[in-house]
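[1] Need coordinates for the following:
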Amino acid sequence: MNNSRIPGWWLGLSGLAGLLVLWWLGVKVFGEADGLSARFSLAATASSLWELLGRSELYLHIAVSLKRIFVGLFLALLVGVPLGLLVGSSRNLEAATTPAFQFLRMISPLSWMPIVVMLMGVGDQPIYFLLAFAAVWPIMLNTAAGVRQLDPRWLQLSKSLSATRWETLRRVVIPGVVGHVLTGVRLAIGILWIVLVPCEMLGVSAGLGYYILDTRDRLAYSELMAMVVVIGLLGFALDAFARWVHQRWVHGG
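    Here you go, the predicted model:
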């Protein structure tokens, strides 16, 4: 019996090829050859994408969006990791805060958009708040889970060696939860990338979300589809990078 396996990268490419075939079929079957749907075709999108890649303005919008992602993620880490350490280390605090946190977590970040704009105005500040609000929950929950799963023998050893709370936190707790924090970061990046585009429709003048609206207003539909592809590729790359960092940490190099 042949136990040879098909390489994973080949299966992945096959899945992407199947997605492209479905795209082509969707336009071919449900659209008209000379109608509006032709602007969303695979060929028209590829042509616009090639043209976009030669424009410097595309890279400006990408840089602005990535900056917002990293600022939002940084703010979420500043809040989520300390909260996760506190909640994970105290059952009473966990019981007291879980209902409130679960209530807030279930509110879509986009629901806050009108309120945040009224309070902060338009620009980067409301985007940073919404992104941080979206990203803080997976980071906090995974950090708390990491604290609860720490080997109690390590904590007992730290106590027997008369380590202070700060030394225990720095040498035992934080190294023990980094893998969980990285898992939370990966989940947060996926959420951030989804929330980013509608957030960038809040009256800003740069970013991928803004550029999507700009292409729509100019009726440049093939260019719009090309931007959708760019957003997907960038999100895929961010997730792959986060997964690589997590695997490097977990497997020790």
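
[2] For the rest of this, base every contact and every neighbour count on C-alpha atoms.
    Fine.

[3] and the one residue sitting closest to the centre of the chain, what is it in contact with?
    For the chain, Ile189 is the residue whose C-alpha lies nearest the centre (Cα atoms, centre = their mean; 1.9 Å). By Cα atoms under 8 Å, 6 or more residues apart in numbering, the contact list for Ile189 reads 69, 73, 135, 238-239.

[4] let's see 10 Å
    Applying Cα atoms under 10 Å, 6 or more residues apart in numbering, we find Ile189 in contact with 69-70, 72-73, 131, 134-135, 138, 195, 235, 238-239, 242.

[5] Among those, which one sits closest to Arg105?
    The shortest approach to Arg105 among the contacts of Ile189 belongs to Ala134, at 8.1 Å (Cα to Cα).

[6] Excluding sequence neighbours, find me the nearest residue to that closest one.
    Distance criterion Cα to Cα, 6 or more residues apart in numbering; nearest residue to Ala134, sequence neighbours excluded, is Pro109 at 5.7 Å.

[7] Could you give the number of residues near the one you found?
    If you count neighbours by other Cα atoms under 10 Å, Pro109 ends up with 18.

[8] Give me the distance between it and Ile115.
    To Ile115, Pro109 is 11 Å away according to Cα to Cα, to the nearest Å.

[9] Look up how far Phe133 lies from Ile127.
    The gap separating Ile127 from Phe133 is 10 Å, by Cα to Cα.

[10] shared neighbours of the two, anything?
    Common neighbours of Ile127 and Phe133 (Cα under 10 Å, 6+ apart) are Gly72.

[11] So for those two, which sits in the more crowded spot?
    Counted by other Cα under 10 Å, Ile127 and Phe133 do not tie: Ile127 has more neighbours, with 27 against 24.

[12] I'd say that one and Gly209 touch.
    No. Ile127 lies out of contact with Gly209 (Cα atoms under 10 Å); the separation is 11.4 Å.

[13] Identify the contacts common to the two.
    Common neighbours of Ile127 and Gly209, using Cα under 10 Å, 6+ apart, are 195-196, 198-202.

[14] Write the ChimeraX selection for whichever of the residues you listed are buried.
    Only the buried entries of the shared contacts of Ile127 and Gly209 go into this ChimeraX selection, using 16 or more other Cα atoms under 10 Å:
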select :195,196,198,199,200,201,202
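
[15] and of the shared contacts of Ile127 and Gly209, the nearest to Gly54?
    For the shared contacts of Ile127 and Gly209, the closest approach to Gly54 (Cα to Cα) belongs to Glu200, at 23.0 Å.

[16] want to put them side by side, so please do this one too:
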Amino acid sequence: MPARAALGVLGLAAIVALWWLAVAALARHNALAAQFGPLAAWQALPDLISEDRLLAHICASLRRIGVGLACAIALGVPLGFVIGRIKAIEAALSPALQFLRMISPLSWMPIAVMSLGVGDPPVYFLLAFAAIWPIVMSTAAGVQHIDTRWVQLGESLAATHAEMIWHVYVPGIAAHVLTGVRLAVGVLWIVLVPAEMLGVSSGLGYLILDTRDRLAYPELVAVVLVIGALGFMIDYAARSLYHRFGAQPTQD
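    This is a model prediction of the structure:
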């Protein structure tokens, strides 16, 4: 939609203009504020790419996102399926899962480091822990909302368990699972930056700390903008995936 895209561009331009005006006003009383402006961030971006190996840090962060999401899907979809399918298990596990879901993933940071050491393993754990809950809940909701007539039809045709799962449950819960994945991706991207402050030597979170320690404030702002841009693109990809494979066709 060209009109919608044009409005989006205008909105972003307005935010940048307000940002520039705010920094310009603050810079009159504090010279340091000028380093946080959009122009300074844009000028720092080439050095950030060449000297600080920005692309390598982006790849490290995306790898961790991929591993964390894959672990969350591998654990969350089967767990959500069982919870949605068997009422007794839902009643037994729901209080514990709701309790764990309400604990901030960042609260586990000290325990993760003490248990798994420094490096990637605790980051993977925190990301998987953060992403698993929307996937579990969406999958369980999808199983519970499957049309019982399809289940009865499969059973009347003497379908095996594998056939029921593949031909009835998988198509029936696909939209819900993809919704959970999209929500999980948003949570992952938020948790990623503080999680990458756990003794790793690469990633966008590490780069935030590095630019802060070097007092390279224009580069710090540039990294923040890169994080926002990448998050936007990842969410766009997740939405496109949902509309491609998960959206239900409308019936006239």
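
[17] one step back: check which helix or strand covers the corresponding residue of structure 2 for the residue nearest to the centre of structure 1.
    Taking TM-score structural alignment, Ile189 of structure 1 has Val185 as its aligned residue in structure 2. Following DSSP states H and E, one finds Val185 of structure 2 within helix 170-195.

[18] Give me the mean deviation of that helix from structure 1.
    Compared with structure 1 after fitting, helix 170-195 of structure 2 has a mean deviation of 0.7 Å; criterion: mean Cα distance after the TM-score superposition for structure 1.

[19] can you give me the offset of that helix from its chain's centre?
    Centroid separation for helix 170-195 of structure 2 versus its chain: 6 Å, with Cα atoms, centre = their mean, to the nearest Å.

[20] same check, this time on stretch 52-72 of structure 2
    With Cα atoms, centre = their mean, you get 11 Å for stretch 52-72 of structure 2.

[21] what do we get in structure 2 for Thr98 of structure 1?
    Checking TM-score structural alignment: Thr98 of structure 1 goes with Ser94.

[22] what kind of secondary structure is that match in?
    Judged by DSSP: H, G, I helix; E, B strand; the rest coil, the three-state class of Ser94 of structure 2 is helix.

[23] My understanding was that it contacts Ile83; is that so?
    Yes. Look at Ser94 of structure 2 against Ile83 with Cα under 10 Å: they come within range, at 8.3 Å.

[24] Quick check: neighbours shared by those two?
    Common neighbours of Ser94 of structure 2 and Ile83, using Cα under 10 Å, 6+ apart, are Met137.

[25] of these two, who's got more company?
    Neighbours around Ser94 of structure 2 and Ile83, counted as other Cα under 10 Å, are more numerous at Ile83. The numbers are 24 against 13.

[26] Report the secondary structure element holding the residue lying closest to that one once chain neighbours are set aside.
    In space, Ile83 of structure 2 comes closest to Glu90 once its chain neighbours are excluded; the distance is 4.7 Å by Cα to Cα, 6+ apart. Glu90 of structure 2 belongs to helix 87-101 when assigned by DSSP H and E.

[27] how much does that helix stray from structure 1?
    Superposed on structure 1, helix 87-101 of structure 2 shows a mean distance of 1.1 Å to its aligned residues (mean Cα distance after the TM-score superposition for structure 1).

[28] buried ones in that helix?
    90, 101.

[29] So what touches that helix?
    Identification of contacts with helix 87-101 of structure 2 by Cα under 10 Å, 6+ apart yields 79-80, 82-84, 129-134, 136-137, 140, 144.

[30] redo that, cut-off 6 Å
    Residues outside helix 87-101 of structure 2 that contact it (Cα atoms under 6 Å, 6 or more residues apart in numbering): Ile83.

[31] Centre of the chain to that helix, how far?
    Its chain's C-alpha centre and that of helix 87-101 of structure 2 lie 24 Å apart, by Cα atoms, centre = their mean.

[32] C-terminal to it, what's the next element?
    Using DSSP H and E, the helix or strand that follows helix 87-101 of structure 2 towards the C-terminus is helix 109-116.

[33] quick one: that next one aligns where in structure 1?
    Using TM-score structural alignment, helix 109-116 of structure 2 lines up with residues 113-120 of structure 1.

[34] can you check stretch 226-240 of structure 2 too?
    Alignment note (TM-score structural alignment): stretch 226-240 of structure 2 is matched to residues 230-244 of structure 1.

[35] Mean distance between that stretch and structure 2 after superposition?
    Following the fit onto structure 2, the mean deviation recorded for stretch 230-244 of structure 1 is 0.4 Å by mean Cα distance after the TM-score superposition for structure 1.

[36] measure the aligned residue in structure 2 for Leu16 of structure 1 to Tyr206 of structure 2 for me?
    Applying TM-score structural alignment, one finds that Leu16 of structure 1 aligns to Leu12 in structure 2. To Tyr206 of structure 2, Leu12 of structure 2 is 27 Å away according to Cα to Cα.

[37] Those two - which one has more neighbours?
    The residue with more neighbours, out of Leu12 of structure 2 and Tyr206, is Tyr206; 21 against 12, by other Cα under 10 Å.

[38] tell me which element the counterpart of the more buried one in structure 1 is part of?
    Under the alignment (TM-score structural alignment), Tyr206 of structure 2 pairs with Tyr210 of structure 1. In the assignment (DSSP H and E), Tyr210 of structure 1 maps to helix 208-217.

[39] roughly how far out does that helix sit from the chain middle?
    How far helix 208-217 of structure 1 lies from its chain's middle: 20 Å, per Cα atoms, centre = their mean.

[40] okay, the angle between that helix and helix 174-199?
    Angle, helix 208-217 of structure 1 to helix 174-199, by axes from the mean of the first three to the mean of the last three Cα atoms, to 10 degrees: 20 degrees.

[41] For helix 208-217 of structure 1, give me the average deviation versus structure 2.
    Aligned to structure 2 and superposed, helix 208-217 of structure 1 gives a mean residue distance of 0.6 Å (mean Cα distance after the TM-score superposition for structure 1).

[42] List the buried residues of that helix.
    The neighbour-count check on helix 208-217 of structure 1 (16+ other Cα under 10 Å) flags 208-215 as buried.

[43] got it, and stretch 236-244 of structure 2?
    By neighbour count with 16+ other Cα under 10 Å, stretch 236-244 of structure 2 contains the buried residues 238-239, 241-242.

[44] Among those residues, which ones are in strands?
    Using DSSP state E, the subset of the buried residues of stretch 236-244 of structure 2 located in strands is empty.

[45] For Met164 of structure 2, state which of these is nearest.
    Within the buried residues of stretch 236-244 of structure 2, proximity to Met164 of structure 2 (Cα to Cα) peaks at Tyr242, which comes in at 23.0 Å.
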